[in-house]
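Asks: With the sequence up front, the predicted model follows.
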Amino acid sequence: MTNMEQIKYAQWQGEYGENNRKNGYWRVIWRGKPLRRVGGYYLNGLKQGIWNELNKNFWILAQIQESGQYFQGQKNGEWIYFFDDKKIGGGSYNQSGQKNGKWIELGDVFYNHSQVTYEGEYKNGKKIGLWDIWFKKHIVGKQNYMIGGGSYDQEDQNKIGKWIELSDGFQEFCQVTCSGEYKNGKRVGQWSIWYKYWETNNNEVIGGGFYDEEGSMKIGRWIELSDEFKCDLQITINGEYNNGKRVGIWQKINIQNNKIYSQINYDK
């Protein structure tokens, strides 16, 4: 488990049977109080029957629960994701415990202001075909609209063709996407970085560059987002790549006023 809030505040409460195996009903205590309708049954240490449990990303701003059935400790059949007591996603597992058929999955950092879902198809645990990325606004209008996506091949779960992806930290007030092409699961050619201004809904290119045609290696001039980039401090870092490595002087620039924020020389 890597979710720090769950590590700190979630406790499973139940009984152990023979050989120190969990047995009977277990429930979740969250911040000292039992969570309503969350829990399920163990039989000789294996989950069995209907379970309501915390999603791996459950925290104070993303109280996501998932509900479905276990058979001998393995997820089976239909599973549903709930957020604010509303169904927001899910799909089915086959007899081998692999995702199969149509699924709606949640973004890795799903929470109130980043309600991102991915909709597409699995075949025996592998993504295939077209996958769409959806985003539901929490404040402005609360509408759900498609913001990206692309296709996977039918064999190796490699991304292929044109894609629009979300940047790390994507949320309602900082909507940054990247668009370009994949070849055999690797980025090739020109990729662009887009920023959507939530106040006006205008979508503008604020960066990007080129990958070589072989192995996702950045080449030539690039404008990237700095680690400090956020909606009220839009800092990019601009410079040159040679064989996938930064070379020469790179400048951090505040694109809101076009002033140099700082710079570093990578040849030193």
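Replies: Thanks, I have it. Numbers count the residues shown, from 1 in each chain.

Asks: contacts, neighbours, all on C-alpha from now
Replies: OK.

Asks: and Asn44, what is it in contact with?
Replies: Shown in contact with Asn44 (CA atoms under 8 Å, 6 or more residues apart in numbering): Gly17, Glu18, Arg21, Lys22, Asn23.

Asks: The stretch 151-268 of the chain: helices as residue ranges?
Replies: Assigned by DSSP state H, counting those that start in this stretch, the stretch 151-268 of the chain shows no helices.

Asks: ranges for the strands of it?
Replies: 159-166, 175-183, 186-196, 203-211, 218-225, 235-242, 245-254, 259-265 (DSSP state E, counting those that start in this stretch).

Asks: how about those in TSV, adding distance to Asn94 and mean neighbour count?
Replies: Formatted as TSV, the strands of the stretch 151-268 of the chain follow (distance: least, CA to CA, whole Å; neighbours: other CA atoms under 10 Å):
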stretch	distance to Asn94	mean neighbour count
strand 159-166	24	19
strand 175-183	30	20
strand 186-196	30	20
strand 203-211	38	17
strand 218-225	40	19
strand 235-242	45	20
strand 245-254	44	18
strand 259-265	52	13
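
Asks: hang on, isn't Gly244 packed against Trp222?
Replies: No: Gly244 lies out of contact with Trp222 (CA atoms under 8 Å); the separation is 11.0 Å.

Asks: Show residues contacting stretch 208-225.
Replies: Outside of stretch 208-225, the residues within contact range by CA under 8 Å, 6+ apart are 186-193, 206-207, 235-245.

Asks: what's the spacing between that stretch and its chain's center?
Replies: 23 Å (CA atoms, centre = their mean, to the nearest Å).

Asks: before we move on, what about stretch 96-114?
Replies: Computed by CA atoms, centre = their mean, the chain-centroid distance of stretch 96-114 equals 9 Å.

Asks: One more: stretch 233-246?
Replies: So, by CA atoms, centre = their mean, the centroid of stretch 233-246 is 24 Å from its chain's centroid.

Asks: tell me, how many neighbours does Phe229 end up with?
Replies: Neighbourhood size, Phe229 [other CA atoms under 10 Å]: 16.

Asks: To clarify, my last question referred to Asn76.
Replies: Residues within reach of Asn76, counting by other CA under 10 Å, total 20.

Asks: coming back round to it: can you flag the buried ones in the contacts of Asn44?
Replies: Burial by neighbour count, 16 or more other CA atoms under 10 Å: within the contacts of Asn44 this picks out Lys22, Asn23.

Asks: Show me which of the contacts of Asn44 is closest to Gly40.
Replies: Distance to Gly40, by CA to CA, is smallest for Asn23 among the contacts of Asn44, at 10.2 Å.

Asks: so who does the closest residue to Gly239 other than its chain neighbours touch?
Replies: Nearest non-adjacent residue to Gly239, counting by CA to CA, 6 or more residues apart in numbering: Trp250, 4.5 Å away. Counting by CA under 8 Å, 6+ apart, Trp250 makes contact with Ile237, Asn238, Gly239, Glu240, Gln263, Ile264, Asn265, Tyr266.

Asks: Against Gln190, how distant is the second one?
Replies: Going back to what we said before, that points to Asn238. The gap separating Asn238 from Gln190 is 16 Å, by CA to CA, to the nearest Å.

Asks: Kindly report the same for the fourth one.
Replies: As defined by CA to CA, Glu240 lies at a distance of 15 Å from Gln190.

Asks: ok, and here's another one to check against it:
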Amino acid sequence: MTHLKLLIRVNIKRVEKLVDGIFISVIKEQINRCIIILFIIKNIFYSGGGEYDERDEGIKTGKWIEMSEGFYESQQVMFIGDYKNGNKVDKWDIYFNNKGQNEKIGGGQYDEGGEGTKIGRWIEISDDFDDSSQVTYNGEYKKGRKIGRWDIHFKITGRNEQIRGQQNNEGSDRTKIARKIISDKNSKKAEKQDIPDIKVGNEQIGGSYDERGEELKIGKWVELSDSNSQITQIGEYKKGQKVGRWDIYFNNGVNNRMQNYQIKNDLQMIQWCEINTQLTYIGEYKKGQKVGRWDTYFNYFGNKQIGGGLYDEEGEGIKIGRWIEVNDEFFDSSQVTLHGEYKNGQKVGRWDIYFNYGVNKKIGGGSYDQVSVGIKIGKWIEIKDNFKWALQTTLNGEYENGKKIGTWIEMQGNIKSKEIIFEH
């Protein structure tokens, strides 16, 4: 690897930098030149910097190497280019240290007038670019504004490819949702019906911005989800706003189905699909609040419904009736769900805890007070934090008015590990 080092002409009293657990202090006055090491890991030194002007005004000038704001082991991104009077000018390149090798992955041109305005063709990186999510955007700037076609690239297994939709056949990499939501804006319910799989075609990931330089998305777009680069959403923009039907795809190397959602023009009733990594929540909004039936799907091995329940129809976002909820730490090795009833947004009566690892088995639970709703009472079996298949830790004991009392037993599977005593 080529070690990047630049001297910095600075006038500082104290520089402190905390990066990845390493605290670096430079305490000097009237320093003409110094090297600031920004990142040290695995005995490899990464350095950057540049020159400030001679007038002690803290204005950057000349050649600079800058680290990305989130620079760490798996996100070693550097920006290399020139400053003029404190603004970026001319050509700037983006480099990524990939397993010890500096690779040029992007960059573009700033105006020569020294105003720091992007112009012409650019390849930019996503905000959360790292080893596992190497997403870049390729398009054109005009006077600092995105215009025309912008394409999205995602580097997979060493190849920087423009992602394309594929036909939903057996074994395809990118598959289409297979559920259609039809809504009547005068009705509070949505009819759901199955539809056959349809072909996406060789659709490029990305879309277009308006040509007036207002950076408004227009027309058809294929976008990557903010939360998961394996998820793409396909639909239409009008004056920078999503409109109409949007379809969602999940790319995990298997034929995996997801969902779609419909955006109503009046913005009063919206069928929506919320994506959280491998969990999908499908339901309806009314004036910004969840209403009616909401279902929860798990997208790990096929799109399987694992939970859901009802919100009030008055639009206050209050849970009512029977619910199956996913645990806060839900993932493939910790498929824990909670089953019980809500009354006016509070848990009441009996709630059971289930763990699914091939077989959905009840492993715990207890009761909430029917009067002082949301208060745990009586005997409970709870799961401990970080509960998963390899660490099935439960806590067995009693509640009184929402507080633990007496002796609680911690169990590792069927084996007693310790006792914890709570004073009454």
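Replies: Received it, and whenever you're ready, just let me know what you need. Since the model is a prediction, treat every value here as computed from it, not as a measurement.

Asks: re the thing from before, export the strands of the stretch 151-268 of structure 1 to CSV and tack on distance to Glu119 of structure 1?
Replies: Shown next, in CSV, are those (distance: least, CA to CA, whole Å):
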stretch, distance to Glu119 of structure 1
strand 159-166, 13
strand 175-183, 17
strand 186-196, 21
strand 203-211, 23
strand 218-225, 27
strand 235-242, 31
strand 245-254, 35
strand 259-265, 39
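
Asks: Just tell me which of the ones you listed ends up closest to Ile50 of structure 1.
Replies: Smallest distance to Ile50 of structure 1 across the strands of the stretch 151-268 of structure 1 (CA to CA): 34.3 Å, for strand 159-166.

Asks: what span of structure 2 lines up against the closest one?
Replies: Using TM-score structural alignment, strand 159-166 of structure 1 corresponds to residues 319-326 of structure 2.

Asks: mean shift between the matching stretch and structure 1?
Replies: For stretch 319-326 of structure 2, the mean deviation from structure 1 after alignment is 1.1 Å (mean CA distance after the TM-score superposition for structure 1).

Asks: Quick one: residues in contact with that stretch.
Replies: Stretch 319-326 of structure 2 is contacted by residues 306-312, 335-346 when judged by CA under 8 Å, 6+ apart.

Asks: what's the burial count for Lys261 of structure 2?
Replies: Residue 261 of structure 2: Tyr, not Lys. Residues near Tyr261 of structure 2, counting by other CA under 10 Å, number 23.

Asks: Alignment lookup: it to structure 1.
Replies: Using TM-score structural alignment, Tyr261 of structure 2 pairs with Gly91 in structure 1.

Asks: again with Glu215 of structure 2
Replies: Aligned partner of Glu215 of structure 2 by TM-score structural alignment: Gly45.

Asks: Give me the distance between that match and Asn23 of structure 1.
Replies: In this view, Gly45 of structure 1 and Asn23 of structure 1 are 6 Å apart by CA to CA.

Asks: for Gly125 of structure 1, same thing?
Replies: 29 Å.

Asks: swap in Tyr241 of structure 1?
Replies: Using CA to CA, Tyr241 of structure 1 is found at 58 Å from Asn23 of structure 1.

Asks: Whichever strand or helix holds Lys192 of structure 2 aligns to what range in structure 1?
Replies: Element membership of Lys192 of structure 2 [criterion: DSSP states H and E] is strand 190-194. Aligned using TM-score structural alignment, strand 190-194 of structure 2 spans no residues in structure 1.

Asks: counting contacts, what elements does that strand pack onto?
Replies: Packing partners of strand 190-194 of structure 2 (3 or more CA pairs under 8 Å, 6 or more residues apart in numbering; DSSP states H and E): strand 179-183.

Asks: What residues of the strand it packs on count as buried?
Replies: Buried-residue list, strand 179-183 of structure 2, by 16+ other CA under 10 Å: Arg179, Lys180, Ile181, Ser183.

Asks: hmm, back to that, put together CSV for the contacts of Asn44 of structure 1, with distance to Arg37 of structure 1 and secondary structure on each row.
Replies: Below are those laid out as CSV (distance: CA to CA, whole Å; DSSP: H, G, I helix; E, B strand; the rest coil):
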residue, distance to Arg37 of structure 1, secondary structure
Gly17, 23, coil
Glu18, 27, helix
Arg21, 23, coil
Lys22, 19, strand
Asn23, 18, strand
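
Asks: how near is the residue most central in space within structure 2 to Glu284 of structure 2?
Replies: Centroid-nearest residue in structure 2, with CA atoms, centre = their mean: Ser227, separated by 2.2 Å. Plainly put, Ser227 of structure 2 is 21 Å away from Glu284 of structure 2 if you go by CA to CA.

Asks: Do I have it right that Asn97 of structure 2 meets Glu103?
Replies: Yes: when contacts are counted by CA under 8 Å, Asn97 of structure 2 is listed as touching Glu103 (6.2 Å).

Asks: quick one: which of those two has more around it?
Replies: A count of neighbours by other CA under 10 Å puts Asn97 above the other of Asn97 of structure 2 and Glu103, at 20 against 13.

Asks: where's that one, which helix or strand?
Replies: Here Asn97 of structure 2 sits within strand 87-98, counting by DSSP H and E.

Asks: Report the buried residues of the strand holding Lys192 of structure 2.
Replies: Under 16+ other CA under 10 Å, the buried positions of strand 190-194 of structure 2 are Ala190.

Asks: need the strands for the stretch 101-250 of structure 2, in chain order.
Replies: Assigned by DSSP E, counting those that start in this stretch, the stretch 101-250 of structure 2 shows strands spanning 101-110, 118-125, 135-142, 145-156, 159-162, 175-176, 179-183, 190-194, 206-209, 217-224, 231-238, 241-250.

Asks: okay, those, which one's buried deepest?
Replies: strand 175-176 (a mean of 28; mean count of other CA atoms under 10 Å).

Asks: That one corresponds to what range in structure 1?
Replies: Following TM-score structural alignment, strand 175-176 of structure 2 has no partner segment in structure 1.

Asks: Can you add distance to Tyr368 of structure 2 and give the strands of the stretch 101-250 of structure 2 back as JSON lines?
Replies: Output for the strands of the stretch 101-250 of structure 2, formatted as JSON lines (distance: least, CA to CA, whole Å):
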{"stretch": "strand 101-110", "distance to Tyr368 of structure 2": "56"}
{"stretch": "strand 118-125", "distance to Tyr368 of structure 2": "49"}
{"stretch": "strand 135-142", "distance to Tyr368 of structure 2": "47"}
{"stretch": "strand 145-156", "distance to Tyr368 of structure 2": "48"}
{"stretch": "strand 159-162", "distance to Tyr368 of structure 2": "52"}
{"stretch": "strand 175-176", "distance to Tyr368 of structure 2": "42"}
{"stretch": "strand 179-183", "distance to Tyr368 of structure 2": "36"}
{"stretch": "strand 190-194", "distance to Tyr368 of structure 2": "33"}
{"stretch": "strand 206-209", "distance to Tyr368 of structure 2": "49"}
{"stretch": "strand 217-224", "distance to Tyr368 of structure 2": "42"}
{"stretch": "strand 231-238", "distance to Tyr368 of structure 2": "38"}
{"stretch": "strand 241-250", "distance to Tyr368 of structure 2": "38"}
